[in-house]
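Asker: Sequence and predicted structure are below.
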Amino acid sequence: MELGIGMFGDLHIDANGKPQSAQQRLQEIIEEVKLMDQVGLDFYGIGEHHRPDYAVSAPEIILAAASTVTRNIKLGSAVSVLSSSDPVKLYQSFATVDLLSNGRAELMAGRGSFIESFPLYGQDLEDYDALFDEKLRLLLQINQQSPISWKGKFRPELKEQIILPRAVNDRLKIWVAVGGTPESVVRAATLGLPVTFAIIGGNPVQFKPLFEYNKNIYQQSGHNMDQFEVGVHVHAFFGADSKEIGEYYYPIYAAQMNRIGSSRGWPAYQRAQFDRGRAKGGHLIIGDINESVDKILELHDLFGLTRFSAHMDVGAPSHERMMKSIEVFGTQIAPKVRAALKK
């Protein structure tokens, strides 16, 4: 099972509601990815957002910068909002990162849990799912062949076009992010794509039927089960002392949940929700080394995971605490997880 970190590039918001400068946060992110590589984590993913509380709107540019200060870690999006992007340009950008990183780039496509990119790029939310379906199929065709001829509903047709540059070995690794809808599972599994499930609430056991559904559809569609990959993306933060890390992180985490929730009609985030999430059977992995190892292994056993992604910057913990959490994950948690999986 691969172990890595996902981020959205959250900006710290001070008591007066003023966000941290994007310039500062972007520079911090590069330092953090460099450390991930040094401590031996397997992959890094960065999301795409177009909001004042996030620093990153173009993941591929962050990944290109990260490719120059890392040597081994895989570099991907988490996610790229494919529905409001041009698959041609997106492929070209990630193929460029792949060349810069000597074959370490990945693209994770998603429909987008935030909608700001749709009006920004002139897309109609009424076409939310149709846009993703058409553009995903075009992206896969671009990845598989060149030149390409293609015609669809939402983009001008392509007539024997050569899409350059090409990824290393002429293939880019493409994942699909799934929030929990069966329709998304069917699409990804039928196409034979690796899937990452975002589990950001409730008891992870509730997702078991979707994981089984994904695996069954993948197999029934005739794909090689030796190539089957599935991951999970969960909110996580690590430290040496469970009580201390919980007390530090709760106000930061709750503030971000409330910022998002205010636009979605959610009730105010409560400490009881946080504590339930951290407890056994909860969706949060926010705690000490042994607690975190146990929860990661439980998820592996429950879902048959090939990848675990710790979403570690919700609400923008300080850069110093992020660096410490990354260090703990890479030097203490990851070795224990890997050792347990070898037994």
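Answerer: Received the coordinates, thanks.
Asker: going forward, measure contacts and count neighbours with C-alpha atoms only.
Answerer: Fine.
Asker: for this protein, what's the longest helix?
Answerer: With DSSP state H applied, the helix covering the greatest number of residues in the chain is identified as helix 242-262.
Asker: hold the first one in mind and look at this next one:
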Amino acid sequence: MELGISMFGDLHFDPATNKIQAPGVRLKEIIEEIKLMDEVGLDYFGIGEHHRPDYAVPSPEIILAAASAVTKNIKLGSAVSVVSSSDPVKLYQNFSMVDLLSDGRAEIMAGRGSFIESFPLFGYDLNDYDSLFEEKLDLLLKINKEPLITWKGKHRAALDRQLVLPRAARPIPVWIAVGGTPSSVERAGRLGLPLMIAIIGGSPVQFQPFFDLYKEVYQKYGHDMNHYQVGIHVHGFYGDDSTALTNMYYPLYAAQMDRVGRTRGWPPYRRNQFDFGRTKNGALVIGDASEAIDKILYLQELFGLTRFATHMDTGAPLHRDIMKSIEIYGTKIAPGVREALKQKSNREKEAQAGH
């Protein structure tokens, strides 16, 4: 199982001054954070796309291009690219450049977008929410397979034997990111694309039907199970002392959930929700290394995960605290999870040999 980190580029908000962090400061911090992720041996980094005043990153590929120059091994992807309001030609070109700069480490995570600001910003009608994604994903996948494109759709000008350059060294991995819509899960299975499910609230067990549906559809359409990939994106944060960490992090986390919640009609976020989220049955992975290892292994066993992504900057913790969280993840949590999974694999092989 790959272990990684995703971020949205949350800007730190100072309640004492009512001032929000300058985007340029946060962008430079993110590059330092990705560099550390690579140094401590994490497998994957993903950055989201937003067009709001509380996030610093509207173009994931810009951050990933900068990160490619200061990293060596970590995979670099979007989390997500809002394909519906993007131009697939330009999206592919940008990510092919990231792929070339990083020697083949680029990924695209395609999503419909949980926020809607990009649609009016780029001149798209929200009434076309579903058809935009279907059509543009289709074009993106075609471009990813072949350089010479003839294509016609409803929402974009047709292409007649157009050459799309530069080309990545190989087809760029394209994941489908979903928030729990069965039709999106079915689409990923039908197309044979890796699936990433965001689990940011409630109990993870409630999402089991989506994993079952994906596997069923994936196999129904004859896709190779050797290429089967499924992951989750959960909110997490790590520290040496669990009590001190949660007391520090809860106010930041709650404030961000309330800022988003006000636009969606959510009730105020409460401490009991946060504390439940940290239990085995909750969706948060927040605590010390031992707690995190146990929770990640539980989730891997529950869903058969091939990738686990900790979403680490919700509420914009201070840079120094994010760096500490990354360090603990890479030097304590990831080795602990990998060793436990290795031992489990060895036991399964021994059991099979015994039969």
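Answerer: Received the coordinates, thanks. These figures come from a predicted structure and were not determined experimentally.
Asker: Once they're superposed, tell me the TM-score.
Answerer: After superposition, the two chains reach a TM-score (TM-score structural alignment, normalised by the length of structure 1) of 0.99; 342 aligned residues with a Cα RMSD of 0.6 Å.
Asker: circling back: how far is the longest helix of structure 1 from where the chain is centred?
Answerer: Helix 242-262 of structure 1 sits 20 Å away from the centroid of its parent chain (Cα atoms, centre = their mean, to the nearest Å).
Asker: can you check stretch 204-213 of structure 2 too?
Answerer: Here stretch 204-213 of structure 2 shows a centroid-to-chain-centroid distance of 18 Å under the convention Cα atoms, centre = their mean.
Asker: Which residues does that stretch contact?
Answerer: Judged by Cα atoms under 8 Å, 6 or more residues apart in numbering, the contacts made with stretch 204-213 of structure 2 from elsewhere in the structure are 180, 182, 185, 186, 199, 281, 282, 283, 299, 302, 303.
Asker: give me every residue that touches the second one.
Answerer: Applying Cα under 8 Å, 6+ apart, one finds that residue 182 of structure 2 lies in contact with 210, 213.
Asker: mind running it again at 10 Å?
Answerer: Under the criterion of Cα atoms under 10 Å, 6 or more residues apart in numbering, the contact list for residue 182 of structure 2 reads 209, 210, 211, 213, 214.
Asker: on that earlier part again, in PyMOL, select just the buried ones from the contacts of stretch 204-213 of structure 2.
Answerer: Buried members of the contacts of stretch 204-213 of structure 2 can be picked out in PyMOL with the line below, counting by 16 or more other Cα atoms under 10 Å:
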select buried, resi 185+186+199+281+282+283+299+303
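Asker: from the contacts of stretch 204-213 of structure 2, which ones fall inside strands?
Answerer: Assigned to strands by DSSP state E, none of these qualify.
Asker: quick one on the thing from earlier: the longest helix of structure 1: average distance to aligned residues in structure 2?
Answerer: Mean deviation of helix 242-262 of structure 1 relative to structure 2 after superposition (mean Cα distance after the TM-score superposition for structure 1): 0.5 Å.
Asker: Report the buried residues of the next helix or strand after that helix.
Answerer: Beyond helix 242-262 of structure 1 on the C-terminal side, the first helix or strand identified by DSSP states H and E is helix 271-278. Buried residues in helix 271-278 of structure 1, counting neighbours by 16+ other Cα under 10 Å, are found at 274, 277, 278.
Asker: and the nearest residue to the last one once chain neighbours are set aside, what does it touch?
Answerer: Excluding its sequence neighbours, the residue lying closest to residue 278 of structure 1 (Cα to Cα, 6 or more residues apart in numbering) is residue 284, at 4.9 Å. Residue 284 of structure 1 makes contact with 199-204, 234-237, 274-278, 292, 295, 310-311 under the criterion Cα under 10 Å, 6+ apart.
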